[in-house]
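>>> For reference, the sequence and a predicted model appear below.
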Amino acid sequence: MAGTTPQVQSKKESQSETKPSEFLRPQDSQSHINPVPDIISESKSKDVSMESSLTSELQSSPGSDEDERQHVLAYGKDSDLQKHPTSRQPEATFISEGFNNWKKSGDEFKKHDKSSYHRDALAKHKKHGNDSVTSLLLAKVTKEQQCRRNLRGSDIEGLPTWLSEKTYMSPAIVNEQSMLLGRAVRLKILERIKAASVHEDAIGLYEVPSTTSATLTEVLKDTLIRCDLPLSNCRGQGYDGASNFQDHVNGVAVQLQGEEPRAVHVHCLAHCINLALQEATRACKPLRDALDITIEVNKLIKYSPKREHLFKNLPKALSIEKRLDMDVPQTERTRGLRPLCPTRWTVRTGSINSVLENFDTLRKAFEEINKGHDENARIAGGLLSQFDQFSVPFGLKVSSQIFGASEQLSSSIQSVETTAKDARKGAEQVLAYYDKLRSTDTFSEFYKSVVDEAEDKTDPPRLPRYRKRPKRLDDGSNTHTFPSVEDYCRQQYFEGLDIVSEQLKRRFSQKGFETAVEIEQLLLSAANGRNFQISSHIRELYKDDVDFVRLNTQLSMLHDTVKSVSTERGCLITEVTNIDTVVSIINSSPVIRHLFKEISTLLKIYLTIPVTTATSERTFSTLRRLKSYVRSTMTQERLNNVLLLHVHKTIADELSLVDVAREFISFHDRRRNYFGLFS
């Protein structure tokens, strides 16, 4: 056996070769033995694992002095060398001289197998009953595979060794593992979609070669094909206000609706609110001036640590003591300046209110900054002169009222559970609030409060300077003049309310949105036992999805079912005002769900029509956390996979990591040999 080769040399030869103390234990240092070199290292074998795994040791047996001069050494590590008596004849090959002529290795191995040295070593090995080299190798490999499979656990034996080896930790391997995890999350999402459960989920970001409507349409269709989602099953589309999506001739929505008319398109209502405020600000001077001043104040104070420190240390500013004093009520704590969001118009109320709350402090800060001689001193002087005018606090107050109500509406409709009815009801409440503000009595109270607050802070309110009309525009009529400052401010106040109210009404009256409202009114009328009528538009649009003969019968039965189910639950419903109540009644039992199958289908269509694209916007906002400056070279595939894992944390936590690891190992035979098979 090649594992136990004999070696016998004379004392003279042993001393000339090497020192025994370098290889033997101290008590054996006088033995005249030339230790066996490592056959694997001498023969320059490529199988390195064989050298470290052969750990069997042959124990020495007692004998005479003559026997002690005759030894067999089991090759392996120097610390594992043991001595055994064997034949007196030496064999240079595989022992002292080494072997490198591998073309004739077969003949040499056969010759060695027939030698007395090999037979003696084999007999000694069997006598001691040690495990075979193969079994020892297999046991060690199995233990290492088990350790590698359980590296996610704590206090695992072999983890430091794994980390030091840096095996399977390259960027390519990490990308492959993230790909497997991202694909598993995507498959879970698609399973929920195909199960016809109504929810909003992001399935990834996709790179496009251009932003034309034709290219975007092809990318969307290709994505649906890759996800095994037929376009014929699409019942709703939601986009922002970009022209390549919203164009009524060649937009993405129109192209997809041309192939699937039932894919109802809705302009994102959150974007509609944003655009309504943008139009009002562009047309109303007090709103426009208030935002301009807020932007300039933030740029002057927040963009400079020196000026921000000056602002915070002035009297009544946001001092450290007052900010950390928890005994001070929350309503009495002074807040610092809040930055103005550059893109979202519905989150600017906080920045406007922070300027109002720190009005006096800002005036003092401008006075200090104006003492300098640089460009910022001139900007501070201009802001200081504007802060002396009554129009500044008036415009800030008006902006706070208008923006505040719209901000509440935008926040309320961005939930994933928001339905078309909820959005429409929220818009009606905001419009009612604007109508309440648009009254002479309400404005008089508002104007008086602003005048009282600005009495010692600004100059008295006054009318703007009269400007003569150019002759080319003068038609001979008298120029309109305001009798008082209050009348002039009232006109600007009403103008801002009228513009934002009109914009909200127009943008919430979309054709696709009206389809959802029509379905909702049909279901609520039937649930309350009132007369209902299915419009021709609904019949034509969903003729392939709903059997309207059965739907008509089921709608007639719905009112009695609502009463009976609510009575069984112990709370009699006198009137159904929310579509969620109808959903709860239909899902109360499998029998009722099957009995009202057509109503269930109509409910799914209604709930599928999107109200906002807030989920997609939030997904896109995560890029700021994922694709940071240190990850700027991340590939599109890796970014997509990491994004899915970050957005869908709940689904990622529920994944079977054993299944993912099994798939990773199954890619190559080398991985299966390295990790083994998962049970």
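Right, received. Where do you want to start?

>>> Only C-alpha atoms from now on, for both contacts and neighbour counts.
Will do.

>>> The helix or strand containing V549 - contacts with which helices or strands?
Element membership for V549, per DSSP states H and E: helix 548-568. Contacts defined by 3 or more CA pairs under 8 Å, 6 or more residues apart in numbering; DSSP states H and E place helix 548-568 against helix 511-527, helix 579-586, helix 597-608.

>>> now the first one, how far from the chain's geometric center?
Same thing as helix 511-527. When distances are taken as CA atoms, centre = their mean, to the nearest Å, helix 511-527 is centred 34 Å away from the chain's centroid.

>>> can you pull the buried residues of the next helix or strand after that helix?
Sequence-wise, the next helix or strand downstream of helix 511-527 (DSSP H and E) is helix 536-541. Buried residues in helix 536-541, counted by 16 or more other CA atoms under 10 Å: none are found.

>>> Touching the helix holding V549 from outside, list them.
Residues from elsewhere that reach helix 548-568 (CA atoms under 8 Å, 6 or more residues apart in numbering): 523, 526-529, 539, 572-574, 582, 585, 588, 595-596, 598-599.

>>> For I538, see how far away E520 is.
12 Å (CA to CA, to the nearest Å).

>>> any common contacting residues for these two?
Common contacts of E520 and I538 (CA under 8 Å, 6+ apart): none found.

>>> Run through the strands of the stretch 151-300 of the chain in chain order.
All strands of the stretch 151-300 of the chain, identified by DSSP state E, counting those that start in this stretch, fall at 236-239, 264-267.

>>> and the ones you listed, which is most packed in?
strand 264-267 (a mean of 26; mean count of other CA atoms under 10 Å).

>>> which strands and helices sit next to it?
strand 236-239, helix 252-259, helix 511-527.

>>> now these as a markdown table including distance to V647?
Output for these, formatted as a markdown table (distance: least, CA to CA, whole Å):
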| stretch | distance to V647 |
| --- | --- |
| strand 236-239 | 20 |
| helix 252-259 | 26 |
| helix 511-527 | 28 |
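
>>> Next one for the comparison:
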Amino acid sequence: MSSSTESAQSCLPKVTSQPYQPMSAFVFPKRTFGKKVVVRRSCQSPWFEKRKWLHYSTKDDAVFCHVCVVALQSKKIKWQKGDPSFVSKGFSAWKEATVAFKSHESSSCHREAMQMIVELPKTCPDVGKMLSREHATEKGQNRECLLKIISNLKFLTRQGLPVRGDGDETDSNFIQLLKLRGQDDPLLKCWLTRKSSKYVSHDMRNEFINIMALSILREIAECIQKSTIFSIMCDECTDSSNREQLVLCIRWIDHGNLEPQEDVIGTYQIDDISAHTVVSVIRDMLVLMNFSLSRCRGQCYNGAANMKGGNTGVAKQLLDEEPRALYTHCYGHALNLAVGDAVKHCKVMKDALDTTYEVSKLVKYSPKRDTALQKLKESLAPDTPGFRTLCPTRWTVRADSLKSEIDNYCVLQELWETSKDYVSDPAIKGRIIGVLFQFRTFQYLFERRHTVRSLLKGLQETRTKLDVDDPVLPGKRKVPRRYEEGSAEPEFFDVCKQFYCQQYYEALDLFVNAIQARFDQPGFKMYRNLQDLLLQAVKSDDYRECLNHVTSLCHDDLDAQQLQLHHEILQANFVLVDKTSVTVCMTLGTTS
């Protein structure tokens, strides 16, 4: 740039992005014009209304062409084309203002400046702004597609469906769900045609799932932090790949509605199931969730030695650190074990389950017999529920299978009658004849009744309806000498009713003893004290012994005096509000 051009640039007035045009109330200074006739003239406000390019300088009391000045400053027009009166010196000859304005508007300098500063930006936007706008649009579309991909993963994981499934990656559940949604969303359909940066790879999916899992864990941890206490529940199992997996759960009370909540914290692969390994995983989980073991008030595991061992078990190690974390053998598991123990020692129930299992195999392992059973059911007993097979693991739900067998007793009898005629396999035919024989005996029907009274009361009606033989006493057999103790004569039943009552009460005693053996736990006794503390307070009984047991364990969690005061208030409310509730509580306390 030459020195003359630099000096000319320095002569340009300082202007902002918009021209300065004073309001109509502004008082312009007046100048004196003429030698013979003196006239005082000034700038006029109406000029700015017609010409938006005028810029008034209060310092020079002159007007400039704002468009030309900006064009020269940005070097979009050459300096030689500029009119000094409107770009450097300023125009102040107010008498010739109108003519000068028109002349400047028609000049090549002003037309070129208007084109470069005003018209060209309207027709050709700035490239940087255009790229920025396109980038923002692309970023918004990418975000929209990414949210749909994440929602697909959320749906599959929430429903427990495999993300990949069987077969090739293109046929996976995840990709096929995206294609299905792409039929109604052109943007997503176009996204799937991209060769890269689709965020659907294996690593990206795992990262999204981990982010969602951590978000859920943070929400669970926040809710549990608001609760005062919690309990730990865990169990181990072997997965399909023959690896040990430990499942950890937290049970806590929602203070909003006082309802218990159970949340799964995670599944952890462990090398072995020793007590030391399980305790290490539990401690890691507590650190991860920012929980303190001092707030733990319960432990619930199975009855395995590594979990409840009295010396080095998981429960013992945690109890040594926090005595208030009472151990409880899972009641569902304990009940299942109690039923299993009772059945193993009761021949009546064992035979009943063995025959029912044989019936399940004969029906469900043969599509032909299963179809025949459905047709017979539609004709003989269309309103009764269908036949249910025995659950292979849970003993407590096998009652549904036994009940379905009673409901379909006539249908099953007809099925065996028809099946034994067309079955050619001798082994299968022998099994069917054996089951049919059992169905006709009174002993088999007795094994499926809940009470002796309900069976014996309608004995005649039941035998007629179900085509069952009369009850008979078993043959009198002398006990072998090696089992005899003493010299008393053996006792035999003379009446069928006595024989079946003896079998029923024997089974009942076995069940009671098995339940007592499985539920006789130290933690259960403390929970019983908590229950009795409330019931005895409502019944106006002496509850000081239960109160001492509770306060001795939970001395840091409650105040004995305040608790006693609350019990007195509770007792008064029960008496004043509802006397029936007091009677119910007294009944519960007596029966429990």
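Structure received. Just so it is clear, the structure is predicted and the values come from calculations on it, not from any experiment.

>>> rewinding a little: what comes up buried for the helix holding V549 of structure 1?
548, 551-552, 554-559, 561-563, 565-566.

>>> Aligned to L187 of structure 2, what sits in structure 1?
For L187 of structure 2, the aligned position in structure 1 is occupied by G158, per TM-score structural alignment.

>>> contacting residues for its match?
C147.

>>> mind checking how far it is from S412 of structure 1?
Taken as CA to CA, the span from G158 of structure 1 to S412 of structure 1 is 52 Å.

>>> now the angle between helix 597-608 and the helix holding V549 of structure 1, please.
90 degrees (axes from the mean of the first three to the mean of the last three CA atoms, to 10 degrees).

>>> Now do helix 548-568 of structure 1 against helix 511-527: the angle between them, please.
Going by the same axes, to 10 degrees, helix 548-568 of structure 1 makes 60 degrees with helix 511-527.

>>> quick revisit: which of the contacts of helix 548-568 of structure 1 count as buried?
Buried, going by 16+ other CA under 10 Å: L523, A526, A527, N528, G529, V582, I585, F596, E598, I599, out of the contacts of helix 548-568 of structure 1.

>>> I'd like to know how many residues surround the counterpart of G303 of structure 2 in structure 1.
Under the alignment by TM-score structural alignment, G303 of structure 2 pairs with G241 in structure 1. Residues lying near G241 of structure 1 (other CA atoms under 10 Å) number 15.

>>> Helices along the stretch 301-450 of structure 1, start to end?
305-312, 320-324, 349-357, 359-369, 375-387, 391-412, 420-437, 440-453 (DSSP state H, counting those that start in this stretch).

>>> What count of nearby residues applies to T238 of structure 2?
Residues lying near T238 of structure 2 (other CA under 10 Å) number 11.

>>> Confirm for me that it is in contact with Q245.
Yes: the pair T238 of structure 2 / Q245 is scored as a contact, 5.9 Å apart, by CA atoms under 8 Å.

>>> what does D292 of structure 1 align to in structure 2?
Counting by TM-score structural alignment, the partner of D292 of structure 1 is D354.

>>> What's the separation between its match and V314 of structure 2?
To V314 of structure 2, D354 of structure 2 is 37 Å away according to CA to CA.

>>> for structure 2, what's the longest helix?
If you go by DSSP state H, structure 2 has its longest helix at helix 127-158.

>>> From G153 of structure 1, how far off is the alignment partner in structure 1 of R205 of structure 2?
Here R205 of structure 2 is matched to V174 in structure 1, going by TM-score structural alignment. Shown here: V174 of structure 1 relative to G153 of structure 1, a distance of 19 Å by CA to CA.

>>> who's more crowded, these two?
V174 (13 against 10).

>>> Next, the buried residues of the helix or strand where R624 of structure 1 lies.
Using DSSP H and E, R624 of structure 1 falls within helix 623-626. For helix 623-626 of structure 1, burial by neighbour count (16+ other CA under 10 Å) applies to L626.

>>> and if you look at stretch 209-223 of structure 2?
Residues I209, M212, A213, L217, I220, A221 are the ones in stretch 209-223 of structure 2 that count as buried (16+ other CA under 10 Å).

>>> residues contacting the counterpart of the fourth one in structure 1?
Yep, that's L217 of structure 2 we're talking about. In structure 1, the residue paired with L217 of structure 2 according to TM-score structural alignment is R186. R186 of structure 1 sits next to I203, L644 when contact means CA under 8 Å, 6+ apart.

>>> ok, so what distance separates R186 of structure 1 from N641 of structure 1?
9 Å.

>>> if I look at the residue mapped onto I538 of structure 1 from structure 2, how far off is L570 of structure 2?
Aligning on TM-score structural alignment places I538 of structure 1 opposite V550 in structure 2. Distance, V550 of structure 2 to L570 of structure 2, using CA to CA: 18 Å.

>>> One more: S227 of structure 2?
Relative to L570 of structure 2, and taking CA to CA, S227 of structure 2 is found at 24 Å.

>>> got it, and R482 of structure 2?
Distance from R482 of structure 2 to L570 of structure 2, by CA to CA: 63 Å.

>>> Show me what K597 of structure 1 aligns to in structure 2.
Counting by TM-score structural alignment, K597 of structure 1 has no partner.

>>> What's the match for K154 of structure 2 in structure 1?
Counting by TM-score structural alignment, K154 of structure 2 has no partner.

>>> The stretch 1-150 of structure 2: strands as residue ranges?
31-33, 39-41, 54-57, 62-65.

>>> Among those strands, which comes closest to N408 of structure 2?
Checking those against N408 of structure 2 by CA to CA gives strand 54-57 as the closest, at 102.4 Å.

>>> which other helices and strands contact the helix or strand hosting T615 of structure 1?
T615 of structure 1 belongs to helix 614-621 when assigned by DSSP H and E. On a contact count with 3+ CA pairs under 8 Å, 6+ apart, helix 614-621 of structure 1 meets no helix or strand.

>>> so how far is it from its chain's centroid?
With CA atoms, centre = their mean, you get 9 Å for helix 614-621 of structure 1.

>>> cool, and stretch 138-146 of structure 2?
27 Å.

>>> related to what we said a few turns ago, so if I had to pick from D354 and V314 of structure 2, which one is more boxed in?
V314 (25 against 11).
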